[in-house]
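J.: One predicted model, sequence on top.
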Amino acid sequence: MPFDFRLTKRLGPLHLHLSRRGISPSLHVGPVGYSPRGRRWSVRLPGPFRYVFSRRR
């Protein structure tokens, strides 16, 4: 099983995620987040849950 890593640096509402695939930014405002790389929106729900939906072209 190969190892994987993900490091997140938070700069206010901007989050930078560093992983094996490179750097990807995301924007979080309150319980809503947007990731331009994957074109995904996410809404944080109570507990460890979140709802993720993507916009396909």
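T.: Yep, it's here. Residues are numbered from 1 along each chain as shown.
J.: For the rest of this, base every contact and every neighbour count on C-alpha atoms.
T.: OK.
J.: And stretch 22-31, what's buried?
T.: Residues of stretch 22-31 classed as buried: P25, S26, L27, H28 (neighbour count, 16 or more other C-alpha atoms under 10 Å).
J.: I'd guessed the third one sits against G33; true?
T.: Okay, so that is L27. Yes. L27 is within contact range of G33, at 5.5 Å (criterion: C-alpha atoms under 8 Å).
J.: Go ahead and confirm L14 touches Y34.
T.: No. Assessed by C-alpha under 8 Å, L14 is found out of contact with Y34, at 9.8 Å.
J.: Comparison target below:
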Amino acid sequence: MSMGAYDDDEHERRERKNGAVDTDFDDDRTVYRGSVEYEGDESTEALLDQFKQLQG
């Protein structure tokens, strides 16, 4: 087969491989690491109020 020739078997193999979805893994985080720092003039209460407005 020449270089660049279309290969039906290879195409079908790739379609089967790409069509399968692996759902055996756990996508939920259980441990969170790190920290958040915020520099600003707003009080904690004002930021929480703004957050509640965005959520609602």
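T.: Received, thanks. The structure displayed is predicted, hence computed values, not measured ones.
J.: what's the TM-score here?
T.: Here the superposed chains carry a TM-score of 0.24, computed using TM-score structural alignment, normalised by the length of structure 2; 26 aligned residues with a C-alpha RMSD of 3.6 Å.
J.: which strands and helices sit next to the longest strand seen in structure 1?
T.: With DSSP state E setting the assignment, residue counts place strand 22-29 as the longest strand in structure 1. Helices and strands touching strand 22-29 of structure 1, by 3 or more C-alpha pairs under 8 Å, 6 or more residues apart in numbering; DSSP states H and E, are strand 14-19, strand 32-35.
J.: List the buried residues in the longest one.
T.: Buried residues in strand 14-19 of structure 1, counting neighbours by 16+ other C-alpha under 10 Å, are found at H15, H17.
J.: Then the last one?
T.: Under the neighbour-count criterion of 16+ other C-alpha under 10 Å, strand 32-35 of structure 1 has G33, Y34, S35 buried.
J.: what helices or strands is it leaning on?
T.: By 3+ C-alpha pairs under 8 Å, 6+ apart, strand 32-35 of structure 1 packs against strand 22-29, strand 40-44.
J.: what angle do the first one and strand 40-44 make?
T.: Think strand 22-29 of structure 1. 50 degrees (axes from the mean of the first three to the mean of the last three C-alpha atoms, to 10 degrees).
J.: Having no further points to raise, I will conclude here.
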